[in-house]
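[1] could you work out the structure for the sequence below:
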Amino acid sequence: MNALYLLQRYFVASIRTQLQYPASTLMLSFGAFLANAIELAGIWALFNRFGAVQGWQFGDICMFFGMVSISFSIADFLTRGFDVFGSQFVRTGDFDRVLLRPRTATLQLMGHDFRLRVLGRFAQGLAVIVVATRALNFDWDVGAIALTIWTIAGGVALFFGVLVLQATLAFWTVESLEVVNVVTYGGVQAAQYPLTFYTSWFRNFLIFVVPIACVAYFPVLAILHKADPLGAPRWLLPLTPAVGFLFLALSFAVWRLGVRKYTSTGT
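    From the prediction side, this is the model:
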C-alpha cells in the first residue's frame, strides 16, 4: 500500500507539471489523436475502393486497430521511465540514485513521467471501436465486454514487457537501440491488421517471438465470434491474452539480470 501511495504521488506531481502548460498538453494530445485518425482514413479509403480483403471488412480492421491503440496507449502511459532509460538514467549515471533509494527501481521508473499526450491515442482507440461497432452492427454483451477488458490487459502487459526489454538493452549498449522501435511501434502497426495479410515467417514472429498476435488477433476473433482462417481452435482464442503476462514476467527476469550486471558510469 505504501508503494501504491508513492506511485500516486508521482502521478499527481507529473500531472501538475504538465498542466502548467495546458494548451501545450492539449495540442500534443490532439496531435496524437489526429495522426492516428489520418492513418485510419487511409485504411477506410482502401476498403472503400476495393471492398472486403480476404473476407475481412473495414469494421473488422477497426476492431483490431482500436484494441491495439488502447492497449499501447496505456502501456506507454506507464512506462515513460523505461522508454528513456538509456539516455536519462544509464548515460547520466542517474540510475545509481535510483538504486540507492529504498524503493524498487521498477516503481521509480514507472513514476518518472506520466505523459498526458497519450490520451489522444487512447481516445482515438475508443472512437475507432465505436466505428467498428456501427460498421459491423455488433452487439456488446457481458461476455464480449469482459473479453475486451481481458484482451486490453494482456496487450498492456505485453507492450510493457517490450519496453522493459528495450530498457534492459541499455545495460549493455548504453543507449536503448532504435531498432527496438521496429518491435514496439512497428508491432503496433502490424497488429492493426489480421495475420492472414502477412507471409508465414512474419506470422510466426508475431505469434511465437514477440507474441503481439496473442493480445490482438486471436482474442479479437473471439470477441467477434469469428473462426480463425489459419486454423487455431476456438477454445484457444480467448485464452491467448495470458501470453502477454507471461511475456512481461520473462521481461522482468531479463531486467533483473541486467540490473545485476549494471556498472556505474562513475559520475
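[2] alpha carbons only for contacts and neighbour counts from here, please
    Will do.
[3] who touches the residue nearest to residue 85 when sequence neighbours are not counted in this structure?
    Leaving aside its chain neighbours, residue 85 sits nearest to residue 167 (5.5 Å; criterion: Cα to Cα, 6 or more residues apart in numbering). Contact analysis of residue 167 by Cα atoms under 8 Å, 6 or more residues apart in numbering lists 82-86, 176.
[4] next: residue 32.
    Residue 32 touches 117-118, 120-121, counting by Cα under 8 Å, 6+ apart.
[5] just residue 263 next, same as before
    Counting by Cα under 8 Å, 6+ apart, residue 263 touches residue 171.
[6] can you tell me the SS state at it?
    Under DSSP: H, G, I helix; E, B strand; the rest coil, the three-state class of residue 263 is coil.
[7] how many other residues sit next to residue 5?
    Counted with other Cα atoms under 10 Å, residues neighbouring residue 5 total 10.
[8] what's the distance between it and residue 99?
    As judged by Cα to Cα, to the nearest Å, residue 5 and residue 99 stand 19 Å apart.
[9] can you show me the helices along the stretch 151-267 of the chain?
    For the stretch 151-267 of the chain, the helices defined by DSSP state H, counting those that start in this stretch cover 181-191, 200-204, 217-223, 242-261.
[10] dump those into JSON lines; add mean neighbour count and distance to residue 65 as well.
    Formatted as JSON lines, these follow (neighbours: other Cα atoms under 10 Å; distance: least, Cα to Cα, whole Å):
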{"stretch": "helix 181-191", "mean neighbour count": "17", "distance to residue 65": "7"}
{"stretch": "helix 200-204", "mean neighbour count": "13", "distance to residue 65": "17"}
{"stretch": "helix 217-223", "mean neighbour count": "24", "distance to residue 65": "10"}
{"stretch": "helix 242-261", "mean neighbour count": "17", "distance to residue 65": "18"}
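[11] let's see this one next, to set against the first:
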Amino acid sequence: MRLYFQYLLLLFKSQMQYRTSFWLLSLGQFLVPFSAFAGLYFLFERFGQIKGWDFYEVALCFAIIHMAFALSECFARGFDNFSSLVASGDFDRLLVRPRTTFVQVLGSKFEFTRVGRLLQSVIVLGWAVSNLAIDWSFLKILTLLLMIISGVFIFTGIFILAATLSFWTIQGLEIANIFTDGGREMAQYPLNIYQKWVTRFFTFVIPFGSVNYLPLLYLLGKGGKEEWLYMLTPLAGIVFILPCIFVWIVGVRHYRSTGS
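    Next comes the predicted model:
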C-alpha cells in the first residue's frame, strides 16, 4: 500500500503542474452531472412520486451512487484504461517488476478532476438529508457510509472485469460501459421501479441493490421487521470485488504478449 500511495502522490503532483487545466476539468465534472439531476428534478416536478418514492428519497439514492462512481473513477481509473497497456505490449514491463500487477495497474492512473463530480454529489446528499425526516443513529450513519463504500467496490469490480477481458480481446470492449455508465444511470433510482428480472439481476449478480435500494429501506424506515438484514446488505457489494480479483488473477496467468 505504501507503493500505491507513492503512485498517488506522484500522479497528483504531475496533474497539478497544469493547475488551470485541472480546475477547469474539475469544474466541468461538477457541472455535467447537473443535467442528470435536472432531469430527475423535473421528472418529480411533473409526476410528484415514482412507485411511492418522493424526490428527496430518490435524490439521496442519486447522491450515493454518483459519489461512489466518482470515487471509483478517481482511484480505479487504471483498470478502465488497461486495454491500451495490453495493445501496446507495455503490460510486459509490469510483469517483470517485483510487485503485484494489481497494485501497479491500480496505481497507474488517477483522475483527481473527479473531485468536481464528488463535490456535486456531496451537495445533493446534504440537501436530500436535510429534507428527509430520518431518525439518525450510529448504525444509520454507518450504513450510509457502507453504502458509498459498497458502491465504490462494485464499480471498481466492474472496471477490473472489463480490464480482464482485454487479455483475450486485446482492445477494450464498449459493452463494459453498459455496467459502468449504464449501471450508474440505472442505479440512481431505487431498483424496485424496474421490472423484476432487472431488480433480481442487479441484486444477485451485480449487487447494486445493496447500495441504492435495500439499505435505503432501512434508512427511511421502510424495511419492516427485517430491517436489520437491509442494514447488512452493503457488505455484499464489498464482497463482490473478491471474485473480480480472482478473475483478474486468472487473466494474468493466461496473458500472451502482443509483441508490440
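[12] which of the contacts of residue 167 of the first structure ranks first by neighbour count?
    Taking other Cα under 10 Å as the neighbour criterion, residue 85 ranks highest of those with 28 neighbours.
[13] please say which position in the second structure that one maps to.
    Counting by TM-score structural alignment, residue 85 of the first structure corresponds to residue 82 in the second structure.
[14] do you know which of the helices of the stretch 151-267 of the first structure lies nearest residue 93 of the first structure?
    Between residue 93 of the first structure and the helices of the stretch 151-267 of the first structure, the tightest spacing by Cα to Cα is seen for helix 242-261, at 13.3 Å.
[15] chain center to the closest one: distance?
    16 Å (Cα atoms, centre = their mean, to the nearest Å).
[16] how many neighbours does the residue mapped onto residue 68 of the first structure from the second structure have?
    Aligned by TM-score structural alignment, residue 68 of the first structure pairs with residue 65 of the second structure. Here the count is done by other Cα under 10 Å, and residue 65 of the second structure has 27 residues near it.
[17] spatially central, which residue of the first structure would that be?
    Of all residues in the first structure, the one closest to the mean position by Cα atoms, centre = their mean is residue 72, 2.4 Å from it.
[18] got a list of what that residue touches?
    155-156, 159, 188.
[19] ok, now residue 210 of the second structure?
    Contacts for residue 210 of the second structure (Cα under 8 Å, 6+ apart) come out as 147, 150, 203, 233-237.
[20] now for it: what does it line up with in the first structure?
    In the first structure, the residue matched to residue 210 of the second structure (TM-score structural alignment) is residue 214.
[21] next: residue 110 of the second structure.
    Under the alignment (TM-score structural alignment), residue 110 of the second structure pairs with residue 114 of the first structure.
[22] ok, now which ones touch the match of residue 85 of the first structure?
    Contact analysis of residue 82 of the second structure by Cα under 8 Å, 6+ apart lists 105, 163, 166, 172.
[23] spatially, what comes nearest to the last one if we skip its sequence neighbours?
    Once flanking residues are discounted, residue 172 of the second structure sits nearest to residue 83: 5.2 Å by Cα to Cα, 6+ apart.
[24] that neighbour is in contact with residue 166, isn't it?
    Yes: judged on Cα atoms under 8 Å, residue 83 of the second structure makes contact with residue 166 at a distance of 5.5 Å.
[25] the aligned residue in the second structure for residue 248 of the first structure and residue 155 of the second structure: what is the separation?
    Per TM-score structural alignment, the equivalent position to residue 248 of the first structure in the second structure is residue 241. With the distance defined as Cα to Cα, residue 241 of the second structure ends up 9 Å from residue 155 of the second structure.
[26] residue 104 of the second structure too?
    Taking Cα to Cα, one finds residue 104 of the second structure at 19 Å from residue 155 of the second structure.
[27] okay, those two: which has more neighbours?
    Between residue 104 of the second structure and residue 155, counted using other Cα under 10 Å, residue 155 has the larger neighbour count: 29 against 18.
[28] residue in the first structure paired with that one?
    In the first structure, residue 155 of the second structure lands on residue 159 (TM-score structural alignment).
[29] ok, now residue 38 of the second structure?
    Residue 38 of the second structure maps onto residue 41 in the first structure, by TM-score structural alignment.
[30] tell me which element that match is part of?
    Secondary structure assigned from DSSP states H and E places residue 41 of the first structure in helix 22-50.
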